[in-house]
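**Q** no sequence on this one, just coordinates:
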């Protein structure tokens, strides 16, 4: 029998082929996650345009002094930055708080972990029709974000403003089903967070995340009819895959984003609409 055509030889050839394919796949993954070399290194970070990308742009020259080139990619939604991080298109992202990340990964267990706390964006109630919460009329529509972590947060703010009462057992995960008292018979409309500034003229009021409020020229400190407390679990974070946490370039980014220079920038740039969390 010709040894080249033996079952043992075929199995050996198949094993070599599988090994080659696996090695090639690992090489592709490594290339996808490449930092561009350590001299200097490169970090690709996804962010919401305001204030996250603005903070990162300020941090760029500070990070360059540490030998790291920062590439900022902006997103206008709360889904794609996590998907891009998981598939290796990004090295980190900066747009969300930990409750949102935890809720997101209930349906998409991507293995992303929360890292450094950078700032807090107080959520607020805004209106183009009214100048005070008390002016909101019976039967009006109040728009809130539709993602679970931020909708619960918005409902808690409406409760703080005295517009409704929630089931105490609901906590931060409250939904519209947990509204137990609605004395003005308000209609709560849930929309994508990015759409809320566009509907302000069509509703009695809306509860906006600070990044979208800032993009619309609004500030919680100046324009908010009711503003959430500054404490709580909603600090905006750097998020990363576990394998990157000990990366030297990433650790430099963490240090820069919690530096005295970045703190001063946030305080001067946003005048209380965004607050350092470090």
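**A** Cool, the structure landed. Keep in mind it's a predicted model, so treat the numbers as computed, not measured.
**Q** Please count neighbours and contacts with C-alpha atoms only from this point.
**A** OK.
**Q** Quick check, central residue of this structure?
**A** residue 96 (1.9 Å; C-alpha atoms, centre = their mean).
**Q** Contacts only, for that residue.
**A** With contact taken as C-alpha atoms under 8 Å, 6 or more residues apart in numbering, residue 96 is in contact with 78, 236-238.
**Q** the helices in the stretch 151-278 of the chain, which residues?
**A** For the stretch 151-278 of the chain, applying DSSP state H, counting those that start in this stretch gives helices covering 210-215, 220-223, 248-257, 260-270.
**Q** So for the first one, what gets flagged as buried?
**A** So the one you mean is helix 210-215. Within helix 210-215, the residues that count as buried by 16 or more other C-alpha atoms under 10 Å are 210-214.
**Q** What strand or helix carries residue 104?
**A** Assigned by DSSP states H and E, residue 104 belongs to helix 98-107.
**Q** from what I can see residue 167 touches residue 178, true?
**A** Yes - at 5.3 Å, residue 167 counts as touching residue 178 under the criterion of C-alpha atoms under 8 Å.
**Q** These two - which one has more neighbours?
**A** With neighbours defined as other C-alpha atoms under 10 Å, residue 167 and residue 178 compare such that residue 178 has more, 17 against 13.
**Q** Would you confirm that that one contacts residue 172?
**A** No - applying C-alpha under 8 Å, one finds residue 178 not in contact with residue 172, separated by 11.0 Å.
**Q** Out of the buried residues of helix 210-215, flag the one nearest to residue 13.
**A** Minimum distance to residue 13 across those is 56.5 Å, recorded for residue 211 (C-alpha to C-alpha).
**Q** Quick check: chain neighbours aside, which residue is closest to that closest one?
**A** residue 50 (5.2 Å; C-alpha to C-alpha, 6 or more residues apart in numbering).
**Q** Please report the distance of the one you found from residue 130.
**A** Look at residue 50 and residue 130: by C-alpha to C-alpha, to the nearest Å, they are 25 Å apart.
**Q** which of the two has more neighbours?
**A** A count of neighbours by other C-alpha under 10 Å puts residue 50 above the other of residue 50 and residue 130, at 17 against 14.
**Q** Reduced to three states, what does the more buried one come out as?
**A** State at residue 50, reduced to three classes by DSSP: H, G, I helix; E, B strand; the rest coil: helix.
**Q** what's near enough to touch it?
**A** For residue 50, counting by C-alpha under 8 Å, 6+ apart, the contacting residues are 211-212, 214-215.
**Q** Show me which of these is closest to residue 8.
**A** For the contacts of residue 50, the nearest to residue 8 is residue 211 (62.9 Å; C-alpha to C-alpha).
**Q** Residue 122 is in contact with that closest one, correct?
**A** No - applying C-alpha under 8 Å as the test, residue 211 and residue 122 come out as separate, 9.6 Å apart.
**Q** Now residue 25: which helix or strand?
**A** helix 7-32.
**Q** Pull out the buried residues from that helix.
**A** Result for helix 7-32 [16+ other C-alpha under 10 Å]: no buried residues.
**Q** ok, and here's another one to check against it:
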């Protein structure tokens, strides 16, 4: 019995030594696999198109810095915030500050900006005129019919020197707030998606970048007047309020706002999308 016990003890000791050595060898693989397994994963909601393309570049850069980004692509402007609020996303990138403010107000959510992204400059487009000064008196001009874009369009017409709005209206502006209209322009409200196809029926129209690009127009080349990169309608990266100080999320924002990503945006979109940094 003593011999048997000694034999078993020797076997257990040998096994423990083999296991210990094996553990050491696996802990430091040559390719850094253990570190890769510990990457922080972040689920980001984006809308299809430019936001998705930009974040694919961010994802590529982030992987080299230990962050694994999973993209979830949406085709509307409501679900990305709903999914974020419910905890199905960690952050999203698709909306402007005024849009988020209205969403929070309407849905009683607590979603906040964690960083500024890019601007899709709204522009004034015309197939009849090369300059805003050429728009004739009494001309019919197009604007979007949804509240957020309608106010944005009116502010754009004001920036172009065509009208003046009542002081302080800003994001709540409607045609009723026009206090000066020297050319007596007639504002025709249409669905945002239809404006590019309606240029033959109006003197000029305010068109969102995505719809302008879909219609074959270049915001940089074809708009006779447009917003600049300091537009208050810059798109933002958003998170739940409770996560606003998350260091990993902040690191991802820094990667988004890096020179490498900016170069990609400038080269890929050729001025149709403007970095805010």
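**A** Ah, there it is. A quick note: this is a predicted structure, and the numbers were derived from the prediction, not measured.
**Q** thinking again about what came up before, okay if I get the buried residues of helix 210-215 of structure 1 as a markdown table plus distance to residue 276 of structure 1?
**A** As requested, those are exported to a markdown table (distance: C-alpha to C-alpha, whole Å):
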| residue | distance to residue 276 of structure 1 |
| --- | --- |
| 210 | 13 |
| 211 | 14 |
| 212 | 18 |
| 213 | 18 |
| 214 | 16 |
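**Q** Tell me the one of those residues nearest residue 85 of structure 1?
**A** Out of these, the member with the shortest distance to residue 85 of structure 1 (by C-alpha to C-alpha) is residue 211, at 20.3 Å.
**Q** residues contacting the closest one?
**A** Residues in contact with residue 211 of structure 1 (C-alpha under 8 Å, 6+ apart) are 48-51, 121.
**Q** go on, residue 172 of structure 2?
**A** 147-148, 151.
**Q** ok, which pair from the contacts of residue 211 of structure 1 is furthest apart?
**A** Farthest pair in these, by C-alpha to C-alpha: 49 and 121, 13.7 Å.
**Q** quick one, strands of structure 2?
**A** For structure 2, the strands defined by DSSP state E cover 40-47, 67-74, 91-96, 111-116, 118-119, 123-125, 140-144, 164-165, 178-180, 186-190, 204-207, 225-226, 235-240, 274-275.
**Q** can you redo those strands as a markdown table with distance to residue 218 of structure 2?
**A** Listed next are these as a markdown table, based on distance: least, C-alpha to C-alpha, whole Å:
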| stretch | distance to residue 218 of structure 2 |
| --- | --- |
| strand 40-47 | 20 |
| strand 67-74 | 24 |
| strand 91-96 | 20 |
| strand 111-116 | 23 |
| strand 118-119 | 14 |
| strand 123-125 | 10 |
| strand 140-144 | 18 |
| strand 164-165 | 27 |
| strand 178-180 | 29 |
| strand 186-190 | 21 |
| strand 204-207 | 11 |
| strand 225-226 | 11 |
| strand 235-240 | 19 |
| strand 274-275 | 13 |
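**Q** Tell me which of those lies nearest to residue 268 of structure 2.
**A** Of all those, strand 274-275 comes closest under C-alpha to C-alpha, at 11.0 Å.
**Q** compared with structure 1, how much does the closest one deviate?
**A** In the superposition against structure 1, strand 274-275 of structure 2 averages 1.9 Å from its aligned positions (mean C-alpha distance after the TM-score superposition for structure 1).
**Q** Which other helices and strands does that strand contact?
**A** Packing partners of strand 274-275 of structure 2 (3 or more C-alpha pairs under 8 Å, 6 or more residues apart in numbering; DSSP states H and E): strand 118-119, helix 259-269.
**Q** ranking these by burial, who's on top?
**A** strand 118-119 (a mean of 26; mean count of other C-alpha atoms under 10 Å).
**Q** Superpose on structure 1 and give me the mean offset of it.
**A** Looks like 2.2 Å for strand 118-119 of structure 2 (mean C-alpha distance after the TM-score superposition for structure 1).
**Q** so what secondary structure elements neighbour that strand?
**A** Partner elements for strand 118-119 of structure 2 (3+ C-alpha pairs under 8 Å, 6+ apart): strand 235-240, strand 274-275.
**Q** Can you say which of those strands is packed in most?
**A** Buried most deeply of those, by mean count of other C-alpha under 10 Å, is strand 235-240, with a mean of 25.
**Q** elements contacting that one?
**A** Contact here means 3+ C-alpha pairs under 8 Å, 6+ apart; on that basis strand 235-240 of structure 2 packs against helix 79-85, strand 91-96, strand 111-116, strand 118-119.
**Q** May I see these organised as CSV, with distance to residue 40 of structure 2 added?
**A** Listed next are these as CSV, based on distance: least, C-alpha to C-alpha, whole Å:
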stretch, distance to residue 40 of structure 2
helix 79-85, 18
strand 91-96, 14
strand 111-116, 18
strand 118-119, 25
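**Q** just the ones you listed: most buried one?
**A** strand 118-119 comes out most buried of these by mean count of other C-alpha under 10 Å, with a mean of 26.
**Q** Contact partners for the aligned residue in structure 2 for residue 146 of structure 1?
**A** Under the alignment (TM-score structural alignment), residue 146 of structure 1 maps onto residue 145 of structure 2. Listed by C-alpha under 8 Å, 6+ apart, the contact set of residue 145 of structure 2 reads 189-192.
**Q** same question, residue 193 of structure 1
**A** 144-147, 208-209, 212.
**Q** Quick check: residue 32 of structure 1 touching residue 91?
**A** No - Residue 32 of structure 1 is beyond contact range of residue 91, at 9.8 Å (criterion: C-alpha under 8 Å).
**Q** Number of residues surrounding the nearest residue to residue 143 of structure 2 once chain neighbours are set aside?
**A** Once flanking residues are discounted, residue 143 of structure 2 sits nearest to residue 189: 5.0 Å by C-alpha to C-alpha, 6+ apart. For residue 189 of structure 2, the number of neighbouring residues by other C-alpha under 10 Å comes to 16.
**Q** Repeat that for residue 49 of structure 1.
**A** Other residues near residue 49 of structure 1 come to 21 when the count uses other C-alpha under 10 Å.
**Q** Can you find the partner of it in structure 2?
**A** That one, residue 49 of structure 1, aligns with residue 48 by TM-score structural alignment.
**Q** Kindly provide the distance from that match to residue 19 of structure 2.
**A** Following C-alpha to C-alpha, the distance that separates residue 48 of structure 2 from residue 19 of structure 2 is 50 Å.
**Q** go on, residue 76 of structure 2?
**A** 54 Å.
**Q** And for residue 263 of structure 2?
**A** Distance from residue 263 of structure 2 to residue 19 of structure 2, counting by C-alpha to C-alpha: 50 Å.
**Q** what do you get for residue 241 of structure 2?
**A** For residue 241 of structure 2, the distance to residue 19 of structure 2 - C-alpha to C-alpha - is 46 Å.
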